[in-house]
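**Q** Structure here, sequence nowhere to be found:
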């Protein structure tokens, strides 16, 4: 029996931060596809199948010169569109000498790649993470290479009650796990909204607010299929109007997350933290980046151990609680994207 795909291919996935793609070769695996990236002389980005047409040696082992990759094995050269431009010891080029080229888009400080049907690669479908480059916001982020199914990271982000237990020393307190929430969904999005009113602020938020007294705290999680999660978070002094829409007395962050499946059980987790206060304070930007990185390291440990347990118990199923509503809707939207791609193939095989 053929195993069901774990991810859709007709989607934009982040392959790297924009600064990572230079005029040199960078190998990444996206949705089980090995791809080599480089920035051309005109600053555009090439993304090619990382396997030479001739004997399949990874092109990422080769040499980049004049926007062409020379294969390290026998010296075939390929341009940025994947076309072979030179074969050693012969004048005529085999017309089939072509490696696959993948569509790319550079947006929100990320380089996105489309591993599916290139005819469907619509740039308007790039997930919205504009806070990452909006002048009204400041911040930075990192990449975590996690040894787990990318959907476990999505689950983790859609249910923040784990903060109470996994991140008790920083952003978690009892209010996160015990406060009510509202989950909504559409064809491409799922949202979980939680307000924690008149509570004691956890250590991280107390430090950011810099004011005494109880706070109203919010978490608004917005999932965009297949694997992007933007989380609107913050606190404001209780009674200053944040639940009604006036956040002027508080502090607001956006935690931006997009997860790229590398293989069926590994992924690249790209994240950033953006804020709308003290925007020119580079020291704070660095402190927040490193602080959030430490928090996410706690998640990484849990997720990788969860993946190990799943592999040790392949017949066990997940049980769901009320708090899993957001992650359940996210997975359903992912499954719908996968089904849309696989259904025509199944029909063609009948």
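**A** Yep, that arrived. These numbers were taken from a predicted model, which means no experiment stands behind them.
**Q** alpha carbons only for contacts and neighbour counts from here, please
**A** OK.
**Q** elements contacting the longest strand that the chain contains?
**A** Secondary structure of the chain per DSSP state E: the longest strand is strand 251-263. Packing contacts for strand 251-263, counted by 3 or more CA pairs under 8 Å, 6 or more residues apart in numbering; DSSP states H and E, involve strand 13-17, strand 26-30, helix 150-158, strand 228-237, strand 266-275.
**Q** quick one, that strand and strand 228-237 angle?
**A** Orientation of strand 251-263 against strand 228-237 (axes from the mean of the first three to the mean of the last three CA atoms, to 10 degrees) gives an angle of 160 degrees.
**Q** who's in contact with strand 251-263?
**A** Strand 251-263 is contacted from outside by 7, 13-15, 28-33, 129, 131-132, 149-150, 153-154, 208-209, 227-236, 267-277, using CA atoms under 8 Å, 6 or more residues apart in numbering.
**Q** How about the residue nearest the centre of the chain: what's its closest non-neighbour residue?
**A** With distances taken as CA atoms, centre = their mean, residue 258 lies nearest the centre of the chain, 1.7 Å away. Nearest non-adjacent residue to residue 258, counting by CA to CA, 6 or more residues apart in numbering: residue 228, 4.2 Å away.
**Q** coming back round to it: and the longest strand of the chain with strand 13-17, angle?
**A** With the same axes, to 10 degrees defining the directions, strand 251-263 sits at 110 degrees from strand 13-17.
**Q** how about the strands in the stretch 101-250 of the chain?
**A** Assigned by DSSP state E, counting those that start in this stretch, the stretch 101-250 of the chain shows strands spanning 104-107, 110-113, 138-146, 181-185, 189-199, 215-224, 228-237.
**Q** Now tabulate those strands in JSON lines and tack on mean neighbour count and distance to residue 348.
**A** Converted to JSON lines, those look like this (neighbours: other CA atoms under 10 Å; distance: least, CA to CA, whole Å):
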{"stretch": "strand 104-107", "mean neighbour count": "20", "distance to residue 348": "29"}
{"stretch": "strand 110-113", "mean neighbour count": "22", "distance to residue 348": "27"}
{"stretch": "strand 138-146", "mean neighbour count": "19", "distance to residue 348": "36"}
{"stretch": "strand 181-185", "mean neighbour count": "15", "distance to residue 348": "32"}
{"stretch": "strand 189-199", "mean neighbour count": "20", "distance to residue 348": "30"}
{"stretch": "strand 215-224", "mean neighbour count": "23", "distance to residue 348": "30"}
{"stretch": "strand 228-237", "mean neighbour count": "24", "distance to residue 348": "31"}
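**Q** One more to weigh against that first structure:
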């Protein structure tokens, strides 16, 4: 159901500021914590003594102390000490590669030998002072691939998001899809349309008129294992659309990190990065609040969809032209999963 040899967003740094965090990712129960040296560690959330959750304990120096009987676990998964006991023969638990970058904590739930920071794709907006970012986290009871489908085909905006980003021109405008290696791109360009409420607010946020026609674009980028970045924006009509000068447009990147918890639940790290008025914190909060309402609407639809699919597991679903982005993305996911399941050669 999901590829494990990949980097997934596990949490945000503030989630482990005060105490360890227990979180299930790709069916792996993991305890995350920050040691006294400032480095983040991730180990199996299982005390080898009695099976207690290590994440319910506390951090001492660079180790994780079990809150049940005081076993001290090192960041490499080896027991360091335990009151009144020799621990040399204690079994080692799994430790997970983890990196802190771009404002997130990333974990590699698969084969640690294959993990490399170089395999985390570059996020051009994350370390650039000319960009601002605001986002949040939703726990959603659905297969993460349903969210991939949702994000790679934005036709649903016309119907699900009628009061914010939806407008009839979205489903009236053809969408194009192309695949470049493991990168899937779907694009839709709408010319000479009136901006919907969400984009009216953003135009005002960049001191632009909000009551005139605009050229609008949506360019969705899927990258494995389950990351979707969506270039969105509007420019005053006739000024060049996607390529318009910055003074005539508002554009952003919708950030979507989809982290599977189980086959039917996921962690959804969402946000928006923008390169206009990046120092305006009130604008960042305004956009984040508006986006939160949009994604809450998606959540209601997807959770109901998941319940329906579980009731009818054998029903064949229709595939339409608008589904091409999701279909191509799923093919990449399936290929990566299949590759992981191939038997590994035995050394001579």
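**A** Received, thanks. The shown structure was predicted, so the numbers you read here are calculated from the model rather than taken from an experiment.
**Q** so what number do they get for TM-score?
**A** Once superposed, chain against chain, the TM-score is 0.94 (TM-score structural alignment, normalised by the length of structure 2); 341 aligned residues with a CA RMSD of 1.6 Å.
**Q** circling back to that earlier point, which one of the helices and strands packed on strand 251-263 of structure 1 lies closest to residue 187 of structure 1?
**A** Closest of those to residue 187 of structure 1 is strand 228-237, at 14.4 Å (criterion: CA to CA).
**Q** and that closest one, how far from structure 2 on average?
**A** Superposed on structure 2, strand 228-237 of structure 1 shows a mean distance to its aligned partners of 0.5 Å (mean CA distance after the TM-score superposition for structure 1).
**Q** my read: residue 163 of structure 2 touches residue 197, true?
**A** Yes. Counting by CA atoms under 8 Å, residue 163 of structure 2 does reach residue 197; the two are 6.8 Å apart.
**Q** ok, those two, which is more surrounded?
**A** Set residue 163 of structure 2 next to residue 197 and count neighbours by other CA atoms under 10 Å: residue 197 wins out with 17 against 14.
**Q** show me the contacts for the more buried one.
**A** Here residue 197 of structure 2 is in contact with 163, 164, 165 (CA under 8 Å, 6+ apart).
**Q** which residues of structure 1 does stretch 116-123 of structure 2 align to?
**A** Per the alignment by TM-score structural alignment, stretch 116-123 of structure 2 matches residues 122-129 in structure 1.
**Q** what angle sits between the helix of greatest length in structure 2 and strand 249-262?
**A** Longest helix in structure 2 by number of residues (criterion: DSSP state H): helix 281-311. Computed by the same axes, to 10 degrees, the angle separating helix 281-311 of structure 2 from strand 249-262 equals 40 degrees.
**Q** Just the buried positions in helix 281-311 of structure 2, please.
**A** Going by neighbour count (16 or more other CA atoms under 10 Å), the buried part of helix 281-311 of structure 2 is 283-284, 287-288, 290-292, 294-295, 298-299, 302-303, 305-306.
**Q** tilt between it and strand 132-140?
**A** With the same axes, to 10 degrees as the basis, helix 281-311 of structure 2 and strand 132-140 are set at 20 degrees to each other.
**Q** for helix 281-311 of structure 2, packing partners?
**A** Secondary-structure packing of helix 281-311 of structure 2 (3+ CA pairs under 8 Å, 6+ apart): strand 132-140, helix 197-205, strand 265-274.
**Q** now that helix, how far from the centre of its chain.
**A** Its chain's C-alpha centre and that of helix 281-311 of structure 2 lie 13 Å apart, by CA atoms, centre = their mean, to the nearest Å.
**Q** do stretch 115-128 of structure 1 as well
**A** Worked out by CA atoms, centre = their mean, stretch 115-128 of structure 1 lies 15 Å from the chain centre.
**Q** Enumerate the positions of that stretch that are buried.
**A** For stretch 115-128 of structure 1, a neighbour-count test (16+ other CA under 10 Å) marks 115, 116, 121, 123, 126, 127 as buried.
**Q** So the third one sits against residue 112, correct?
**A** No. Between residue 121 of structure 1 and residue 112 there is no contact under CA under 8 Å: 10.7 Å.
**Q** any shared contact partners between those two?
**A** Residues touching both residue 121 of structure 1 and residue 112 by CA under 8 Å, 6+ apart: residue 12.
**Q** Residue 106 of structure 1 -> structure 2?
**A** With TM-score structural alignment as the matching criterion, the partner of residue 106 of structure 1 in structure 2 is residue 100.
**Q** Now its match: closest residue in space that isn't a chain neighbour?
**A** residue 106 (6.2 Å).
**Q** if we can go back for a sec, which one, of the helices and strands packed on helix 281-311 of structure 2, ends up nearest to residue 159 of structure 2?
**A** Between those, helix 197-205 lies closest to residue 159 of structure 2; by CA to CA that is 14.5 Å.
**Q** Make sure residue 331 of structure 2 is indeed in a helix.
**A** Yes. Assessed by DSSP: H, G, I helix; E, B strand; the rest coil, residue 331 of structure 2 belongs to a helix.
**Q** Quick check: the gap between it and residue 283 of structure 2.
**A** Remark: distance between residue 331 of structure 2 and residue 283 of structure 2 (CA to CA, to the nearest Å) = 38 Å.
**Q** cool, residue 107 of structure 2 as well?
**A** Residue 107 of structure 2 is 31 Å from residue 283 of structure 2, by CA to CA.
**Q** now residue 193 of structure 2
**A** Residue 193 of structure 2 is 24 Å from residue 283 of structure 2, by CA to CA.
**Q** okay if I get the helices and strands packed on strand 251-263 of structure 1 as TSV plus distance to residue 137 of structure 1?
**A** Shown next, in TSV, are those (distance: least, CA to CA, whole Å):
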stretch	distance to residue 137 of structure 1
strand 13-17	18
strand 26-30	29
helix 150-158	22
strand 228-237	13
strand 266-275	5
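**Q** Relative to residue 214 of structure 1, which of these is closest?
**A** Set against residue 214 of structure 1 and scored by CA to CA, those come closest in strand 228-237, at 6.2 Å.
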